[in-house]
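# A predicted structure for the sequence below; I have some questions about it.
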Amino acid sequence: MKSRPAVVVLAAGRGSRFRGLHHKLVQTLGASTVLATTISNALATQMPVLVVTTEPLAEMVSRHVATRDMVVLPPAGSPAAQALGMGYSIAAGVAARSDASGWLILPADMPMIQTSTLRQVADELDGNAIAYAQHRGLRGHPVGFSAELYSELVMLTGDEGARRLLARYPAMGVEVDDPGVLLDVDTEDDLDRVRVAQREMQFREAR
């Protein structure tokens, strides 16, 4: 049976720009949280899902995925994590799903990305080294990488992420009718915008 792309949810960042009392990923979003909504959208694709997180969020993540579907890194900001960053999170997630035919990198603070968008980007990895979602011509997330880039992905470190791969290889933009590909939660104002977007989407679906 042909392997499928895996969704790697990145939930290991410090979220230092968010000034609320608690981590941005545990903030409420409707009847759920930012993190849980993102994971649920990923699971709904029926593709393999792996969550890269840290110890403070591990218990919450474990409510949604099995232990084998988690990679727990040292807490962001700790001495052990200083050399890590987004690049290391991507590398850890890809290495943990080395048998996948590709990987969709999904930031956990982007809960409005639709399941259909994840599937559309995954489909483009059949013929492209890199594919990414875009809305009205603006590049967003997720970004997908095919298996041919495995050796480079697992060597990533630091906070640059996979930017140098995007600069080196041709990438296919997948136009989607999904403004959620541009909406992340970095600040409290961002969270307010995401909450409004969710209510508007629920209203449209209920009509």
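Structure received. Numbering: from 1, shown residues only.

# When you work out contacts or count neighbours from here on, use the C-alpha atoms and nothing else.
Fine.

# ok, then the element right after the longest strand seen in the chain?
Of all the elements of type strand in the chain, the one with the most residues (DSSP state E) is strand 138-146. Using DSSP states H and E, the helix or strand that follows strand 138-146 towards the C-terminus is helix 150-153.

# for that next one, packing partners?
The contact analysis (3 or more CA pairs under 8 Å, 6 or more residues apart in numbering; DSSP states H and E) places helix 150-153 against helix 86-96.

# Other residues contacting the helix it packs on?
8, 10, 12-13, 50-52, 71, 103, 105, 150, 153-162 (CA atoms under 8 Å, 6 or more residues apart in numbering).

# another structure for you, compare them:
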Amino acid sequence: MSKPIGVIVLAAGQGSRFRQVAGDEKDKLLADCTGRDGAVRSVIEHVLVNLPTELDRRVLVTTADRPQVIRMAKAYGCEIALVESTGMGDSIAAGVATCAQLNGWLMVLGDMPFILPSSIEQVTAQVMDDCISVPVQEGDYGHPVGFGRDFGPGLMALSGDRGAKALFAQGRVVEVAVDDPGVLWDVDVPEKLVFK
């Protein structure tokens, strides 16, 4: 029997660095990019397509002013958690609170469209109650990051712009070696829409 683990897609950030280059009206989550499968989709759709099908509890955390992102997420079976703050800590807390009864949570960043599904599966397979699983590409920690159920209270207590990095000191970290530069590749500026 598989343990129920939820996916929390963090998609509330406003992408200010991207907007500085592309223009204030440009939402990076809706920008087109060619995925590693060769298909052209929006950044957020690539993220949603790459999620393993066996993770059926999916929550996308975003702000109410992103109706296209919300529609896309619902089309891919996500529940929506709306936040007013764009801080990473607030988003993580809201996402975990939506499905707090699960055995673990996989934090997926909405602006990382080039992660291989196999890397997500490897990280998910290492989620255990008392540990944090993180992909490692050539010595660097990447995303997504999996948290076991013991970290639920700590995740729900996060707030503001601070993410979950402080929780790494409170438990066992399982490093999952991957051969996937996509785990380090976020779309923070328009040039990063092209994966090299």
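Sure, I can see it. Quick caveat, the model's predicted, so the values are computed rather than measured.

# tm score of chain vs chain?
Here the superposed chains carry a TM-score of 0.87, computed using TM-score structural alignment, normalised by the length of the second structure; 185 aligned residues with a CA RMSD of 1.9 Å.

# one step back: against the second structure, where does the longest strand of the first structure fall?
Residues 140-148 of the second structure are where strand 138-146 of the first structure aligns, taking TM-score structural alignment as the criterion.

# What subset of the contacts of helix 86-96 of the first structure is buried?
For the contacts of helix 86-96 of the first structure, a neighbour count by 16 or more other CA atoms under 10 Å gives the buried set as 8, 10, 12-13, 50-52, 71, 103, 105, 150, 153-154, 156-157, 161-162.

# what range in the first structure does stretch 89-103 of the second structure sit on?
Stretch 89-103 of the second structure maps onto residues 87-101 of the first structure, going by TM-score structural alignment.

# What separation is there between the counterpart of Arg119 of the first structure in the second structure and Lys165 of the second structure?
When the second structure is aligned by TM-score structural alignment, Arg119 of the first structure is paired with Glu121. Glu121 of the second structure sits at a distance of 21 Å from Lys165 of the second structure (criterion: CA to CA, to the nearest Å).

# Going along the chain, name the helices of the second structure.
For the second structure, helices defined by DSSP state H occupy the ranges 16-22, 43-49, 67-75, 88-98, 117-125, 152-156.

# so which of those gets nearest Trp185 of the second structure?
For the helices of the second structure, proximity to Trp185 of the second structure was assessed by CA to CA; helix 43-49 is nearest, at 12.0 Å.

# Point out the other helices and strands that that closest one packs with.
Using 3+ CA pairs under 8 Å, 6+ apart: helix 43-49 of the second structure touches helix 67-75.

# So what's the gap between the helix it packs on and the chain middle?
Distance of helix 67-75 of the second structure from the chain centroid (CA atoms, centre = their mean, to the nearest Å) equals 15 Å.

# before we move on, back to that, of Glu121 and Lys165 of the second structure, give the one with the bigger neighbour count.
Between Glu121 of the second structure and Lys165, Glu121 has the larger neighbour count (other CA atoms under 10 Å), namely 17 against 8.

# which residues sit in contact with the more buried one?
Pro52.

# likewise Cys33 of the second structure?
So Cys33 of the second structure contacts Val40, Arg41, Ser42, Val43, Leu193, Val194 (CA under 8 Å, 6+ apart).

# Of the residues you listed - the most surrounded one?
Val43 (25 neighbours).

# Which residue is the nearest non-sequential neighbour of it?
In space, and not counting its chain neighbours, Val43 of the second structure is closest to Leu29: 5.0 Å by CA to CA, 6 or more residues apart in numbering.

# and what of Leu193 of the second structure?
Closest to Leu193 of the second structure by CA to CA, 6+ apart is Cys33, at 5.4 Å.

# The one you found matches what in the first structure?
Cys33 of the second structure maps onto Leu29 in the first structure, by TM-score structural alignment.

# Next one: its match relative to Arg19 of the first structure, how far apart?
Taking CA to CA, one finds Leu29 of the first structure at 17 Å from Arg19 of the first structure.

# again, but for Gly158 of the first structure
From Gly158 of the first structure to Arg19 of the first structure the distance is 24 Å (CA to CA).

# mind listing what Pro48 of the first structure touches?
Arg4, Pro5, Ala6, Val7.

# again, but for Tyr132 of the first structure
Tyr132 of the first structure neighbours (CA under 8 Å, 6+ apart): Val121, Arg139, Gly140, His141, Pro142, Val143, Gly144, Ala171, Met172, Gly173, Val174.

# Count the residues that sit near the third one.
In terms of burial, Gly140 of the first structure registers 21 neighbours under the definition other CA under 10 Å.

# these two touch, right, it and Leu118?
No - using CA atoms under 8 Å as the test, Gly140 of the first structure is too far from Leu118 to be in contact (11.7 Å).

# Surely Leu182 of the first structure is in contact with His135?
Yes - at 7.5 Å, Leu182 of the first structure counts as touching His135 under the criterion of CA under 8 Å.

# Asp184 of the first structure maps to what in the second structure?
Per TM-score structural alignment, Asp184 of the first structure is aligned with Asp186.
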